[in-house]
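[1] my questions concern the predicted model and sequence given below.
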Amino acid sequence: MEKLNQSPLGRKQSRDQHPRLWSLLLIGFVCISILSATFALYRYISDNEHRHQVSIANAKLSEVISTLEQFNQSGEKQLTWLSAQLSRYPNLEERLWLSFSSDLMKLFPRFKKASWLDQSGNIIWASGNALYSSNKLHSIASKLSSIAIWPGYTLSKNNEQISITMMMESKRENVLLGYLTVEYSLTSLLSEFENTLLTDSQVLVTKIDTPDDPVESGNIFSYRTVGFGKETVKLGIIQTVPPYPSLTSPQMLVFVAGIAAATIVSIILYNLEISLINKRELKDKVGALTTEINEISDRENYLQFIALYDPKTLLPNRYSLQQYLVKALAVEKELVLSCIEITNLNEIKDMFGKHISEQLLESIVKRFRAVVPKNAMLARVESSQFMTSVAGMCQLEAEMQASQLKVCLEEEIHIDENLIIANCVIGIACRYDQSTTSGELQGFAETAVHQARKLGSGGIVTYNQVMQEDLQQLRIVEQSLRKAINQDNLDIQFQPQIDMKTFHLTGIEARVCWTSHQGNIIEAQKINAVAEETGLMRNLGEWIIDRALSEYSYMLDKRSAPSTISVNLSGRQFHNGLLADHLLQTIRRYDVPAARVQVTLDEQTLLEHVQDNLDVLYRLRLTGLTIIIDNFGMGYSSLTCLKQYPIDMIKIDKSLITDVENSEDNLVICQTMISMANILSLDVIAEGVESMQQHQILRNLGCLIGQGSYYFQEMDTESILNIIREQRTNQLYPRA
């Protein structure tokens, strides 16, 4: 879950929920397009509306002109009829005129004035609101001779009032009797037409002299020329248009609809973009979650794999082997379990490196598969241990297979131009009892391989009951030893180290001893072996260091301490530095000079974990301690140890000292070792000197220090103090 919180779900922050720039540009473009279309449609509707209003104004103007023409035509007919009536009276009297004009005004109320003119155009009789002015009469008289078609018309304007005078000649038998004129107000007539034919927003206007007078901006003006004989009048309609269209007008509806559409579309597109962002983020989260689930599934599969298989060799591990054995023991009567241990795998790893050791493992697994049957269960249970189990195989077949496997594994392996030989031991466990469990069978195989390891490299051991009894006895000893360590029931003894020339005691080697409950004294070698096998060596080593340095500190306080004290360190605890750290801490705690302390290490210990051992040894040397190789000459890499490690002294193994007086080979070996040590400026200690003859031979070869039963047996602290005191009183050394 920790990784999930850091993933693309947890460790990755979610995106900003803001639209992208191109999305905003797209939304703006769509809105501008809608508004542009709206304005274009608004303009189109406004233009149509304008054209419609113009057509209405033209239609109304046509209607007004048509009505006016009808009125004129009706007036012309009336005037023709009246002139015909008056032609019957050659001499028109006033009484007759008054009666005639009175009837005329009643019949034609739009006629405001009527008059009778003689042949010269002089007014004889007149009626109406007022008489014609002299100017007007003169105008009428001047036009009588120019009229070709009757009736004739005359226009006059007085105080914004336009009047129309209609003239008709009166003849009798082609004899001109005079002229009949009638006048009506064109302005009043048009006002009547305006009230009856036009709407409130339409106004009739007449333009006689200036037809192009400016019209108020925004209004519609339509005009035509109306003829009255030879006279003309510009008659027009002004259509008043409001400065702003009403809210219910089509263009305003289109405008509002366009604004609303642009707003709605922009909101929809914005929400769509947000939705797409959310979907994309959700998709990313789902993808990240899917990836995380796959990773978790892969991790679970990997964990399940490493729980059942060894990751380096891909072989089943101990748990898988346990499951297999449980199932196999339930159905099989005969079952064999073999434990194969590569004894020098750690040395190969230290010598050639991790890469070579891993390739070696791959080659070993291939050789395993080439020998074991296909139905066999092959598992890697520890770093250097493999187990193979075959159902239905007897003990003899298992031993034959183990022999083939040993031969196959110990053949030379070439890896990166390196020649490597793997050594192995094999332990075989067979199912003898139906009640044997899988855990017990594995324990039997491990006991057998443990016994094979004791016998040496290349051993093959089949488990038997005696091994189990030995193992049980080892467990009993382990429990007793653990209890003795915890309760401080062990004791420390010192093996004196003697100067072979002066027989003076120059140093001591600390050794543990233990008296069991039965009163038996158990030697240090057996105690160390039990501790190594049971994992108690670290506890035992720390106890020995504490007790030895405590006793040596006591000797220093008594001013009767030997020059040096030697402490053996276990190989299994040495390479990790824990035991060395404890040694240095103990030296400081008891205030023991580091130059007086010697560290003894087995040769085999130095060949394991080379780099780690080098680091620890150099740390000890820098502190001032002396490094001694124990059992020198018993391994195959003694010279390698002298070359690689900071060694100060070597201790010749007692197996080479034994019978040195009778064995020429042992004598040559000892001579060679001592000479080589002298050349390398190394001191030599001869261990296990048991006779004067051995003492003399080794002293003559150049060995300076010896220890063994010839000089002294192991002794306690007080005995060491007494020897030192005797040396100081210049007494002869015992056995001198």
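    The structure has been received and is ready for your questions.
[2] make it CA atoms for all contacts and neighbour counts henceforth
    Will do.
[3] just the helices in the stretch 501-650 of the chain please.
    Here the stretch 501-650 of the chain has its helices, by DSSP state H, counting those that start in this stretch, at 524-534, 537-557, 571-574, 578-589, 603-607, 610-623, 638-644.
[4] next, format those helices as JSON lines and append distance to Glu169.
    Listed next are the helices of the stretch 501-650 of the chain as JSON lines, based on distance: least, CA to CA, whole Å:
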{"stretch": "helix 524-534", "distance to Glu169": "163"}
{"stretch": "helix 537-557", "distance to Glu169": "161"}
{"stretch": "helix 571-574", "distance to Glu169": "158"}
{"stretch": "helix 578-589", "distance to Glu169": "155"}
{"stretch": "helix 603-607", "distance to Glu169": "160"}
{"stretch": "helix 610-623", "distance to Glu169": "152"}
{"stretch": "helix 638-644", "distance to Glu169": "160"}
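[5] next, the buried residues of stretch 488-497.
    Residues 490-497 are the ones in stretch 488-497 that count as buried (16 or more other CA atoms under 10 Å).
[6] ok, Ser185 - contacts?
    Counting by CA atoms under 8 Å, 6 or more residues apart in numbering, Ser185 makes contact with 110-112, 161-164.
[7] then Ile628?
    Shown in contact with Ile628 (CA under 8 Å, 6+ apart): 598-601, 647-651.
[8] one more time with 6 Å, if that's ok
    Neighbouring residues of Ile628 by CA atoms under 6 Å, 6 or more residues apart in numbering: 599-600, 649-650.
[9] closest to Glu397 among these?
    Thr600 (45.7 Å; CA to CA).
[10] pretty sure the closest one is touching Gly571, no?
    No. The pair Thr600 and Gly571 does not pass the contact test of CA atoms under 6 Å, sitting 10.3 Å apart.
[11] could you dump the helices of the stretch 501-650 of the chain to CSV with mean neighbour count and distance to Thr564?
    Below are the helices of the stretch 501-650 of the chain laid out as CSV (neighbours: other CA atoms under 10 Å; distance: least, CA to CA, whole Å):
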stretch, mean neighbour count, distance to Thr564
helix 524-534, 16, 20
helix 537-557, 19, 9
helix 571-574, 19, 21
helix 578-589, 17, 13
helix 603-607, 21, 21
helix 610-623, 17, 15
helix 638-644, 14, 22
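[12] here comes the other one, which I'd like you to weigh against the first:
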Amino acid sequence: MNVSGSYNLWLVSLSVFIAVTAAYTSFSFASRITSTSGKVRLLWLGGGAVAMGAGIWSMHFIGMLAYRMSFPVHYDVRITVLSLLMAILVSGFALRMTSLPRIGPASLLVAGTLMGLGIGAMHYTGMMAMKMPMSIRYDPFLVFLSILIAVSASTAALWVVSTLRSDKAIADLPKKFLSALIMGAAISGMHYTGMAAARFPLKMSGTSLQNSSDAWLAVTIGLASFMILAIGLILSLVDSHLATRTAGLVGSLKAANEKLHYLALHDGLTRLPNRTLLEDRVDQAVRHARSGDGTFSVFFLDVDRFKPINDSLGHSTGDKVLQQMASRLSAAVGPEDTVARIGGDEFVIVFPEKKDPGKVHEIARRIRDCVAESMEVDGQSLSVTTSIGISLFPHDGTTFRTLLANADSAMYYAKSKGPGQIQFYSGEMNDSAALRIEMENDLRRGIEKEEFVLYYQPKVSLATGEVESVEALVRWNHPEKGILPPHYFIPRAEETGLIIPLGRWIMDRACREAVIWHQAGFPRLRVAVNLSALQFINQDLVREILTALERSGLSPECLELEITESLLMQDPDAAMRTLSGIREKGVHVAIDDFGTGYSSFSYLKKFPLDRLKIDRSFITDICDNPNDAAIVRTIITLGHNLNLKVIAEGVESQAQLEMLKTMECDAYQGFYNSRPLPPGELAERLKEMRILKTPLPDEDTT
């Protein structure tokens, strides 16, 4: 006769809960083991084995405590501890298998079988620890079934864990929890099948001696196991979170480093290679050419008159022009060629393949024509040209610096011949390039140290002989070369854009010195200042004029600005807006060098102007050349019909002066009256001459 017993459903539920928790925790430990290495991996393997083994063992032990019988049951401590160690060992084996890089079907079956046998051994060893009045007998079929369940459950668990090893799968909580439920149910099924296999034959009778503290013992073991599993799970989740954050930070740092590396080698505006990457490409081309006794070419490109575009239309438009030019240059070359932007509006192209000079020149023409095609920028149609200088390896240099410098020299030589020119390098260009660099550096220093001075030439009324105004003419008081005339430095100042700060200084100084003459007794003396093209298209021109007037205290009607007609005709609509803004402030405007360029009279009559200045080239031969005389007479008539005063410049003789009087010219200036004088000498000269001290007929004195 066998003794029958019953299960405490609360403890059964607790055992199943522990089994599910142990399965869920094992998945988390498996992911940490596979994602770590070295000593950290061994720590996770050891800790995981203890936590998982304790959880499985607790499930079995609580399951045995849940079975209530009518006789006393005690447990052998040594055998119980042995079963616990077996559970830990089996768990360690399982976690070790799941941490392998790859588990094949055969390996999975062998590992599952060994793990199932280990769990079975742990279970039946735990049963051996029970001390009671009779010996336990087992149903062979149920024992076999329990082992089969253990093997099947272990194999399934190993397979599930292997499929959940990726970070994405581990993060799939529903799938992970469902797998834990299945695995926990399988472990519980194995245990309770094994318990069903046990037979307890009756050897003695008596009343129930079941210790009522067994339930408390089960609960205590369950809570302890659950806490171990919970702590292990929390540590695993925290470590996984930290690992994920670390991986994210590492990924972000890697991406940032890659971006920084890219930015360090590429231009931020056009995304083309910059000077650093260009140097590397040229060095590669040098090594390749030397190994094969070859040659290659370097193009240096500069956008012609880019600064006026930048200053008149704004830097945003200028940037878009450069971006479109970069796209055109990239599309015009092959994949093996390098297009780089090395600063401002300067581009360099390296053609590493060997080509004869005729082919190189043909490529340069194609690139020039490609750039010259009209482009749409912010709704405006713009056309730009580029000057191209070319150097060849090894004829023009064998290093990056030499090849680039010589291509740069060739480009400047091409630019000096006009826009859109192409020039191969020759040795004579180095001298002019060195002079340009020296001139630019001297100009910058001269502007900073105010080495410039203003000379003034009077403008005299032909009707009254009175001085109406004086024209400010800049000179450079060079510390080594002495007084230098404008033609020596003005072209370079315009080319480099230094004419903007220089023109600002001229405007400010002329206004200040005019005020000094007013205070000295010449209150109506007007000062005329020439504007360059870059100054005229400068968006801040009107503001700079007003600033100069405010600083000096000069009245606006005592300032006159001289502008060339060719400058007005470049963009008549923009010129109209600028001139209107200037005239609204009361400043006078004159057209300088009139007759030397192409003018549209339909536009000219609309411009808010005050005076026309006849270029000196027409005055020089006015007495001997009837054509020049006819041109001067026509200009004077035209000016008067447009209600403009006409001034002749370059008058050097009494005969010229008398002829201008007969043509009813309004005023003149030139060496016949006075050469340009520094401020001190001009003051003395003005004392000797009749100075206009009343308002001019065309001036508004209100």
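    Now that the structure is in, tell me what you want to look at. Bear in mind the structure is a predicted one, so any value in this text is a computation, not a measurement.
[13] got a winner among the contacts of Ile628 of the first structure for most neighbours?
    Ile650 (25 neighbours; other CA atoms under 10 Å).
[14] I figured that one was touching Val684, is that so?
    Yes. With contacts counted by CA under 6 Å, Ile650 of the first structure reaches Val684, the gap being 5.1 Å.
[15] residue closest to the middle of the second structure?
    In the second structure, the centroid-proximal residue (CA atoms, centre = their mean) is Gly268; its distance is 4.4 Å.
[16] could you verify that that one is part of a strand?
    No. Counting by DSSP: H, G, I helix; E, B strand; the rest coil, Gly268 of the second structure is located in no strand; its state is coil.
[17] tell me the spacing between it and Arg365 of the second structure.
    Here the criterion is CA to CA, to the nearest Å. By it, Gly268 of the second structure lies 28 Å from Arg365 of the second structure.
[18] quick one on the thing from earlier: of the helices of the stretch 501-650 of the first structure, which is nearest Thr206 of the first structure?
    Thr206 of the first structure lies closest, by CA to CA, to one member of the helices of the stretch 501-650 of the first structure: helix 610-623, at 125.7 Å.
[19] how much does that closest one stray from the second structure?
    Taking mean CA distance after the TM-score superposition for the first structure, the mean distance separating helix 610-623 of the first structure from the aligned residues in the second structure is 9.6 Å.
[20] what comes into contact with that helix?
    Helix 610-623 of the first structure has contacts (CA under 6 Å, 6+ apart) with 350, 575, 577.
[21] next, count neighbours for the last one.
    As a burial measure, Gly577 of the first structure scores 16 neighbours (other CA under 10 Å).
[22] again, but for Lys449 of the second structure
    Other residues lying near Lys449 of the second structure total 9 when counted by other CA under 10 Å.
[23] try Tyr67 of the second structure
    The number of residues near Tyr67 of the second structure, taken as other CA under 10 Å, comes to 17.
[24] roughly how far does the residue lying closest to it once chain neighbours are set aside sit from Ser552 of the second structure?
    For Tyr67 of the second structure, ignoring the flanking residues on the chain, the nearest one in space by CA to CA, 6 or more residues apart in numbering is Tyr7 at 4.5 Å. Using CA to CA, Tyr7 of the second structure is found at 108 Å from Ser552 of the second structure.
[25] repeat that for Asp345 of the second structure.
    Separation of Asp345 of the second structure from Ser552 of the second structure (CA to CA): 37 Å.
[26] go on, Glu480 of the second structure?
    In terms of CA to CA, Glu480 of the second structure sits 31 Å off from Ser552 of the second structure.
[27] so those two - more neighbours on which side?
    The neighbour comparison of Glu480 of the second structure against Ser552 (other CA under 10 Å) goes to Ser552, with 18 against 6.
[28] these two touch, right, the more buried one and Arg512?
    Yes. Counting by CA under 6 Å, Ser552 of the second structure touches Arg512, with 4.9 Å between them.
[29] all strands for the stretch 601-702 of the second structure, in order.
    Ranges of strands in the stretch 601-702 of the second structure, per DSSP state E, counting those that start in this stretch, are 611-614, 645-649, 667-669.
[30] quick one: closest of those to Ser316 of the second structure.
    Evaluated with CA to CA, the strands of the stretch 601-702 of the second structure place strand 611-614 nearest to Ser316 of the second structure, the distance being 35.9 Å.
[31] name the surrounding residues that touch stretch 389-400 of the second structure.
    Residues from elsewhere that reach stretch 389-400 of the second structure, judged by CA under 6 Å, 6+ apart: 295-300, 403, 407, 410-411, 422-425.
[32] quick one: buried residues of stretch 284-294 of the second structure?
    Buried, per 16+ other CA under 10 Å, within stretch 284-294 of the second structure: 285-286, 288-289, 294.
[33] then stretch 439-458 of the first structure?
    For stretch 439-458 of the first structure, the neighbour count (16+ other CA under 10 Å) marks 441-453, 457-458 as buried.
[34] what residues in the second structure pair up with it?
    On the basis of TM-score structural alignment, stretch 439-458 of the first structure is assigned to residues 401-420 in the second structure.
[35] many thanks, I have nothing further to ask.
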